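A.B. asks: predicted model, plus sequence, below.
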Amino acid sequence: MPSHQPTAGMMAVDPAYVSEQPSAASKPAPKEPVRNTKYDPKKPHITETPMTKKNWYKHVNWLNVVLILGIPLTGLIAAWWTPLYWQTAVFAVAYYFATGLGITAGYHRLWAHTSYSATTPLKIFLAAVGGGAVEGSIRWWARDHRAHHRYTDTDKDPYSVRKGLLYSHFGWMLMKQNPKRIGRTDISDLNDDFVVVWQHKHYLKVVLFMGLIFPSIVCGLLWQDWLGGFIYGGILRIFFVQQATFCVNSLAHWLGDQPFDDRNSPRDHVITALVTLGEGYHNFHHEFPSDYRNAIEWHQYDPTKWSIWAWKQMGLAYDLKQFRSNEIEKGRLQQLQKKLDQKRSKLDWGVPLEQLPVMEWDEYVDQAKNGRGLIAVAGVVHDVTDFIADHPGGKAMIKSGLGKDATAMFNGGVYLHSNAAHNLLSTMRVGIIRGGMEVEIWKRAHAEGKDTVMSKDAHGNKIVRAGSQPTKVFDPPASANAA
């Protein structure tokens, strides 16, 4: 159902999809581009004209409206008077999966992403059943899909979900699109594939035969259900396989998790996978598009992956591409760390050490004697005034450390405080002690720009990992003031 044909100018080289090019001397003569002869790139496109009450109908792609909505609606009405035999129902479901695989395994993973290679018999089969899904020619479909990957969620994305869920589902086909606004991609490999070129040139014949005539012939010759084959195996089966495929453009960008990257909209969800023959693990797919799999776990539903693997065992497919598990796990770990950093940024970790004022020891002791509840642990001064009454160990215990070096007391001399206690203590920081303490040395080195051992999150903020609070000393020094 092509609503336009790309121009020669829209076939610029895309490094994401192009292999090594031959030298200028060895290049063959340029081929005449395969495109709609009625398309005039110099003529203003209807989309460049504002939609009004008088011209709205010119913005509608009426051919696609008939194919996507009109014919299925007619089929639903006709089904009311057409009996459904069990043989026809079984065939319609089987042909639904076959034509669905023509899109997922053929149009998508073989031709759009070249995630594996196929022999000529398999290519012909996938081009035929893919045509039976009535979703456009391989060349048109793969060209737009490559643009979708290269320009995801931008104005150059032909079915960006940012324009609305219904738009990304089928609105982009029901309304005319300006081909000059769609991002450029290289499809020279498709123009060199004789199966793709043949199907593109004879697309309407392929659609009529594989979409409607073939299912009618099968049901008619085998059990004399010509009309049922046309309605259920043809029209309604086309409707359901189209809607399933459209969910990859809409539902897979709206429902689910983003375990590998959340910068763009693609998501993973088992429901989308069930609907789309395994294309629902879309976040993985957008990160690793040349992988022949969408689902990488054994328990995830991906019949397209299993079919490609089975074809390999039969000698029909080869060169199945997979990203190394090491790279996949790196991406997963980086996204987990990013989510942790986002959560960490919302929590109170206390005033950073480098922002704390420096206090003389005598000043610290003097303030504590004058009623301020100050306690020093590992050179960091904390104001525990409001916490004394809530101290789990009792008021007397915490008061015994006021105005003293309570490092040993806090780290096992009296009680080996938990990680939670150290985290809570960090929110009470008010200063650091001058006098050669490790914290002051670290602060001075940091101010001078010297190398310091420190972990930082994605925003450049210091990461305080479990057990790494500066007040946590694993081998605390002896302190005369600890008792």
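C.D. replies: Right, received. Where do you want to start?
A.B. asks: C-alpha only now, for contacts and for neighbours.
C.D. replies: Noted.
A.B. asks: can you give me the buried ones in the longest helix seen in the chain?
C.D. replies: For the chain, the helix with the greatest residue count under DSSP state H is helix 325-344. Within helix 325-344, the residues scored as buried using 16 or more other CA atoms under 10 Å are 328, 331, 332, 335, 336, 338, 341.
A.B. asks: correct me, but the second one touches residue 258?
C.D. replies: Looking back up the chat, that one is residue 331. No - with contact defined as CA atoms under 8 Å, residue 331 does not reach residue 258; the gap is 11.0 Å.
A.B. asks: now the helices for the stretch 51-200 of the chain?
C.D. replies: 62-65, 71-79, 86-101, 120-131, 138-150, 165-166, 172-174, 188-191, 194-201 (DSSP state H, counting those that start in this stretch).
A.B. asks: most centrally placed residue in the protein?
C.D. replies: residue 283 (2.6 Å; CA atoms, centre = their mean).
A.B. asks: host element of it?
C.D. replies: helix 282-287 (DSSP states H and E).
A.B. asks: immediately after that helix, which helix or strand?
C.D. replies: Counting by DSSP H and E, the next helix or strand C-terminal to helix 282-287 is helix 303-313.
A.B. asks: packing partners for the very next helix or strand once past that next one?
C.D. replies: Next helix or strand after helix 303-313 toward the C-terminus (DSSP H and E): strand 317-318. Helices and strands touching strand 317-318, as assessed by 3 or more CA pairs under 8 Å, 6 or more residues apart in numbering; DSSP states H and E, comprise strand 117-118, helix 303-313.
A.B. asks: can those go into a markdown table with extra columns for distance to residue 228 and mean neighbour count?
C.D. replies: Formatted as a markdown table, the helices and strands packed on strand 317-318 follow (distance: least, CA to CA, whole Å; neighbours: other CA atoms under 10 Å):
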| stretch | distance to residue 228 | mean neighbour count |
| --- | --- | --- |
| strand 117-118 | 34 | 20 |
| helix 303-313 | 27 | 18 |
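A.B. asks: the structure to be compared is supplied as follows:
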Amino acid sequence: MSSHSTGSCSEDEHQWELQWKAKSKQSIFQTWWIPGLGMAYAHVMAVVAIWYGCSWHVLLSTLVISQSCLLGVTAGAHRLWSHGSFRASTPIRLFLAITQAVASQGSARWWAQRHRIHHRWVDTEFDPYNSKRGFFYSHIGWILERPKYNPKVRLIDLRDIDADWVVRWQRTAYPYIVIFAGFIFPWILGWAHGDPLMGFLWFGPVARVISWHGIFFVNSYCHWKGARLFDNEISARTNGFLGLWSMGESNHSAHHVFAKDYRHGIMPYDIDPAKWAIWVWAQLGLVDRLYKFDDHIIQQCALETSIEQKRQQLHALEQQHAQHMESAKGTSYFMPPVHTLPVWSMQKLQEKAEAEKGGALVVVDGIVHDVRKYLPSHPGGVALLREWHGRDATEAFYRGLNIHSKAARILMARMAVARLLEDEETESSEKEG
């Protein structure tokens, strides 16, 4: 839904793909040390930065840098170049290309290519961050694994991205931007704040680590936990509490269903800073052609998904109830099904009531209940129940004397001993009882 295809595989490609899948299942995880060491360096230095401490204005500047990086990834590499959710002017494209490179998550072209593969083959062996391989793998493990050739790469059409000179320029300049923004610029900005080392630690490693995990949690947690709001068949979920950190990417359930929509937070109240930024740029005339899914389709998806979830919940509750009732068999908690009760005529009920002067046979809804054991516990007293011995107390039970709770109705049902003969029932039914 979010990417382009150059055509279907040939027979040779299909055979090669099957061989690749077989090898992938047999292969073990092989660490790719280059990004592994880089990630380890950044996280260790981030810990050192916390130990070193920082001033409030350095912390604020760090958050601004990390969120700018995230904006470059979310509004740039993701919504603009991966999905074509809007059209941007040259100044905005340059801004997004630079901030996306500062984030050090791969060039915009590299990022978009893998993201298009992710959408087309989500949660399969071809998905770069396949959530079925576990939380760690989809979060960060996929970066640390030595890359293997993915046959699906050949099916991803990147001509629209390659036609953008800003993307071509960024791809060439990417390593230089990463080095300058990660090692040189933090010293300079730190010197301006009065502490070059503090600036190096916080504006470099800490800002990168914050922006990395803001995206990584979308790949991992948002395919593991959260609300499925628009489709029950995909693993993508929405987690509002990650909204600010991920610049709105955590509204992931909506994104995987309405991939081209520039709004990941479809609803007005959804936290989606990237959506807000794109909207503001549109008001300023810096971007246009903002793609939005039809509201009727969105509402239909939401309602159908909710209905299906309610059905699944009801089915689970019915199974749980059936198991609960089954477990009561052979105990004092067992509630006999009505159709298994013996059938009494009103005459037989009166004969039994006459024979059992101290009894308490009470009729409610055509069912005879022997409530003698409950007499001492009855909140209304013993005399009240004995008054209805051998009589129909339906009106009194529901309206006349008290509005009984569900617990009271269940308790009474456990004391059922017979059902009264109905007009359509034959005399033989009574004799069988």
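C.D. replies: It's in. Computed from a predicted model, the values in this text were never measured in an experiment.
A.B. asks: which helices and strands does whichever helix or strand comes after the longest helix of the first structure pack with?
C.D. replies: Helices and strands here follow DSSP H and E; after helix 325-344 of the first structure, the next one along the chain is strand 358-359. In terms of contacts (3+ CA pairs under 8 Å, 6+ apart), strand 358-359 of the first structure is packed against strand 429-433.
A.B. asks: elements contacting the next helix or strand after the strand it packs on?
C.D. replies: As assigned by DSSP H and E, the chain's next helix or strand after strand 429-433 of the first structure is helix 438-447. Where contact means 3+ CA pairs under 8 Å, 6+ apart, helix 438-447 of the first structure is packed against strand 429-433.
A.B. asks: circling back to that earlier point, and the helices and strands packed on strand 317-318 of the first structure as TSV, adding distance to residue 357 of the first structure?
C.D. replies: Below are those laid out as TSV (distance: least, CA to CA, whole Å):
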stretch	distance to residue 357 of the first structure
strand 117-118	66
helix 303-313	61
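A.B. asks: residue 441 of the first structure is nearest to which of these?
C.D. replies: helix 303-313 (57.6 Å; CA to CA).
A.B. asks: and that closest one, which stretch of the second structure?
C.D. replies: Per TM-score structural alignment, the counterpart of helix 303-313 of the first structure in the second structure is residues 273-283.
A.B. asks: what about stretch 343-363 of the second structure, how long is it end to end?
C.D. replies: One end of stretch 343-363 of the second structure sits 13 Å from the other (CA to CA, to the nearest Å).
A.B. asks: my bad, should have said stretch 186-197 of the second structure
C.D. replies: 9 Å.
A.B. asks: which other residues reach it?
C.D. replies: Stretch 186-197 of the second structure has contacts (CA atoms under 8 Å, 6 or more residues apart in numbering) with 58, 198, 199, 200, 201, 202, 203, 204.
A.B. asks: just put the residues you listed in JSON lines and tack on distance to residue 66 of the second structure.
C.D. replies: Output for the contacts of stretch 186-197 of the second structure, formatted as JSON lines (distance: CA to CA, whole Å):
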{"residue": "58", "distance to residue 66 of the second structure": "12"}
{"residue": "198", "distance to residue 66 of the second structure": "16"}
{"residue": "199", "distance to residue 66 of the second structure": "13"}
{"residue": "200", "distance to residue 66 of the second structure": "14"}
{"residue": "201", "distance to residue 66 of the second structure": "13"}
{"residue": "202", "distance to residue 66 of the second structure": "10"}
{"residue": "203", "distance to residue 66 of the second structure": "8"}
{"residue": "204", "distance to residue 66 of the second structure": "9"}
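A.B. asks: let's see which of those end up in helices.
C.D. replies: Going by DSSP H, the helices hold 58, 198, 199, 200, 201 from these.
A.B. asks: what about stretch 416-426 of the second structure, distance to the chain center?
C.D. replies: Mean-position distance between stretch 416-426 of the second structure and its chain equals 51 Å (CA atoms, centre = their mean, to the nearest Å).
A.B. asks: do the same with stretch 383-397 of the second structure
C.D. replies: In terms of CA atoms, centre = their mean, the centre of stretch 383-397 of the second structure is set 53 Å apart from its chain centre.
A.B. asks: now do the end-to-end distance for it.
C.D. replies: Where stretch 383-397 of the second structure begins and where it ends lie 15 Å apart, using CA to CA.
A.B. asks: please enumerate residues in contact with that stretch?
C.D. replies: 349-350, 352-353, 359-366, 375, 402-404.
A.B. asks: return the set of buried residues in it.
C.D. replies: 385, 386, 389, 390, 391, 392, 393, 397.
A.B. asks: please apply the same query to stretch 342-359 of the first structure.
C.D. replies: 349, 353, 354, 358, 359.
A.B. asks: any idea which of the residues you listed is closest to residue 158 of the first structure?
C.D. replies: Looking at those and their distance to residue 158 of the first structure, the nearest is residue 349, at 44.7 Å (CA to CA).
A.B. asks: count the residues that sit near residue 228 of the second structure.
C.D. replies: Applying other CA atoms under 10 Å, we find 24 residues neighbouring residue 228 of the second structure.
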